[in-house]
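Enquirer: got a structure for you, letters missing:
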């Protein structure tokens, strides 16, 4: 409280002189573990790189797929996509992308088909560790048509064929030699992490000009950018992992805005708005942000579905969302958001039921011990390691509440948190967590969760830890569905398959669903043009539209 009060006093006492509007300072709660666009998946990296690079395609704030660095979105109707038969006689499709004219890397080198070829070559090599690996396994051939045009041949036809996802140009003139020297060691040798300020790495409206590891990233205008000129000369992104400290910096004027994608927990933003009135513009954007508990499926207790179901039954999610988030976080039944067109409103629900949770634990062979913590026949305690992102006040509060709720069922939770860059880059991606991990998945509209649910996406060393099935979930029918749904082009038939996927998820609980998050975007009143998307593609991909009035 003293810290916040002091910060507020300083802010009120500050002189009212107009500040220059050619710089912008943004506060976020995480720092990227890597700056390479294709290695590891972390929201902080996506947010920062949105200023400095442009993928081929992305979903906008209207949830429609659009070209960013390509000229025209390929389709069967315009001839940019053509069905064909693969050399093995399977149904396939070829998709052609033509790069926009004038795209250049920050050193002036044109962005070319060779940059796409290099990205494809590196992605096809399993030792590189790019994700999602399924995209590169399916894209069995890339043909350079001319310096700005490539055709990619896929060994399957999917309804997502026009979306390039994370496939994007990589500067071959900088990176190819590093990769060829040793694909497995490329993760540690890439210039994105050893020479992050090299202008040749960036093709967006901004380039990364300075980094302070763990603390900040400074972006400056990219002189080689040929698109709409961005207004801000410099953008500084500060990482403050402790959310009360981040709020204090906002009130003291040390940051101009707090990014909703990685900012204040909802309840903290609501309280801030009540105290500060109209000083800031605060927008709440619901989206495809799934807060959940990842589960270690080879854990002796958590491998039993009854224990996972008991954990969910012992969790009073309605009470948590009401107490901590003013009821603004809708409860999740699966990973598919009600905002998504493929959501099944009739999917199984697990209401809070402590009696039933205890009965399931009894059935699974976990009986109450003398201290109230359950034990199995071998005398082992039902004690689970419970991790989340250190410094996130909202998640840490949730941990404390869950720890108390589960104790009523006889489950002990041992809290051990880590900074986000450690939790995501090391502990989760290399499957070093030992029980439960609280974090969020952010998805695109109708995004098939193959990377998180298919058994072939369990990270392992021989694939350099690519994949997002951190818990090691295995279900043969889920494998079939996550592979088959993208191949069904008819929306009605696809909906039936989605319904089955959600039914399996709600029964099997590959992860423990909590709620769908609404992001709180905190902007200065003078900032315009920021358009939160509510999904996987960060608002920074359209940073050239941001303006100060």
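Expert: Nice, thanks for sending it over. Nothing here was measured: the structure is a model prediction, and the numbers come from that model. Numbering: from 1, shown residues only.

Enquirer: switch to C-alpha atoms for all contacts and neighbour counts from now on
Expert: Noted.

Enquirer: For the residue of the chain most remote from its centre, give its distance to residue 311.
Expert: When each C-alpha in the chain is compared with the mean C-alpha position (Cα atoms, centre = their mean), residue 370 comes out farthest, at 42.3 Å. Applying Cα to Cα, to the nearest Å, the value for residue 370 to residue 311 is 21 Å.

Enquirer: then this one, side by side with the first:
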């Protein structure tokens, strides 16, 4: 078993004085004077701020193009969709207060809320909804989510507050897909390329928070929308702070300079049990709706033989990865669905650790160590490859180290490259310029996986960046979208799971536990199936605990 020395991997670093001074000046400007408010009357304050820290900056703040986690999260606070999911992951209305579905499932009519305004004061109407979905469906937009709406054949604006979508065929996940954020027609209608619009960095939405400012690689600041239709958020300001190093994030958390972060496993188990932490900070744990994987570029000849991909999967000890990297905070997964759901095939090939089987598969594929140098060869070519992953995610970096070591036992020489997030996406993922990649996907509430796994999604800008293609799986994915019977639909996805496991386009590694933490002055946090951030507008700080004054 490979042992990672935690004192090296999770090395404590001193925060440079210059960084501390810069942060103090930054927060002073953004959040106003920090005060002790013991003299305030008890009650719910609407004056405080929440500073959340993440490892990467956003790329674009237009929801129909936001395909990274930071952009999507920030857009979720600025914009609304027609629908959303509640704490139990059930579909409820957002900008739509109700809807009607025709008996044949070929049309959905949404009745929109009245008196909703964009953050600039312009009334929200059905025209904005029509404009948004026309932009998504426009091929020149190259929207990464277009596959979720490709069965829409017409959009009818009945009046300012009623809109109807007509479908080519029934589409089971339709209501969930209408959670896409709506963008303002009046600001984008004259833009030839809305991705290059000034509003990509200065967004205007209808959501609970208004955009305030964005300093690249440092922070994004939002302010409460005083006209929000549900109610004005109790937290006056929200700041997303970019801190690429989780060790520095943790020091900032302890110093009180940030209010919330996602703990890595070492921090959750070993660093968060001190009196200093427990007195001021609350931590949470629940199985995340996500999975981590190794993806193999199907355009690389090295991975064209699925026996090679299968061997790479058999060579890995997932249990050791979970024990060593996650410190037990994860569950093995074997496919793109959440374990324990009706779509997850428990009998799919799990690729339990088996070096003998891995070696046999590689020999069948023509790989031998012909010169006894410890490296496999085929047709004079050594089995060498590069694993790329993003900087700032310690779990992925440590996983790459273990994968490198375990593959070496088979005679495979792997080099690990850790790349800064922006360059990682721009130079490697977007251009499909990689061999093997360690990344993760969020698992959506609906099992429709068209956008990531269908062959048509492997086009430039698509989410199928490993270029996986299987005609039978494509047909099943399409069938799963049309099937309206829940039990039959679940069976289709279990079959997809089984077939994808056989193909091994990914080595599915694990579903981790989410381990967020929040400063204890924040109240109203109710953990649920949706996590802890679904009800952010209901978080509040008692008057006598307010930190920032406006």
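Expert: Noted; the coordinates are in hand. Computed from a prediction, not measured in an experiment: that's the story for all the values here.

Enquirer: longest single helix anywhere in the second structure?
Expert: Determined from DSSP state H, the single longest helix within the second structure is helix 486-503.

Enquirer: ok now it, how far from the chain's centre?
Expert: Centroid displacement of helix 486-503 of the second structure relative to its chain, using Cα atoms, centre = their mean, to the nearest Å, is 23 Å.

Enquirer: where's the aligned partner of residue 187 of the second structure in the first structure, which helix or strand?
Expert: Alignment of residue 187 of the second structure against the first structure is given by TM-score structural alignment, with residue 174 as its counterpart. Assigned by DSSP states H and E, residue 174 of the first structure belongs to helix 172-181.

Enquirer: what comes into contact with that helix?
Expert: Residues from elsewhere that reach helix 172-181 of the first structure (Cα atoms under 8 Å, 6 or more residues apart in numbering): 114, 115, 118, 122, 185, 186, 189, 190, 191, 200, 201.

Enquirer: Filter those down to just the buried residues.
Expert: 114, 115, 118, 122, 185, 186, 189, 190, 191, 200, 201 (16 or more other Cα atoms under 10 Å).

Enquirer: now the strands: where do they sit in the stretch 401-549 of the first structure?
Expert: Using DSSP state E, counting those that start in this stretch, the strands assigned to the stretch 401-549 of the first structure run over residues 412-415, 436-442, 511-524, 527-528, 547-548.

Enquirer: Might one say that residue 153 of the first structure is in contact with residue 91?
Expert: No. Using Cα atoms under 8 Å, residue 153 of the first structure makes no contact with residue 91, being 10.9 Å away.

Enquirer: who's more crowded, the two?
Expert: residue 153 (24 against 14; other Cα atoms under 10 Å).

Enquirer: Quick one: map that one onto the second structure.
Expert: So residue 153 of the first structure corresponds to residue 166, using TM-score structural alignment.

Enquirer: do residue 227 of the first structure as well
Expert: Taking TM-score structural alignment, residue 227 of the first structure has residue 230 as its aligned residue in the second structure.

Enquirer: residues near residue 494 of the first structure, how many?
Expert: The number of residues near residue 494 of the first structure, taken as other Cα under 10 Å, comes to 17.
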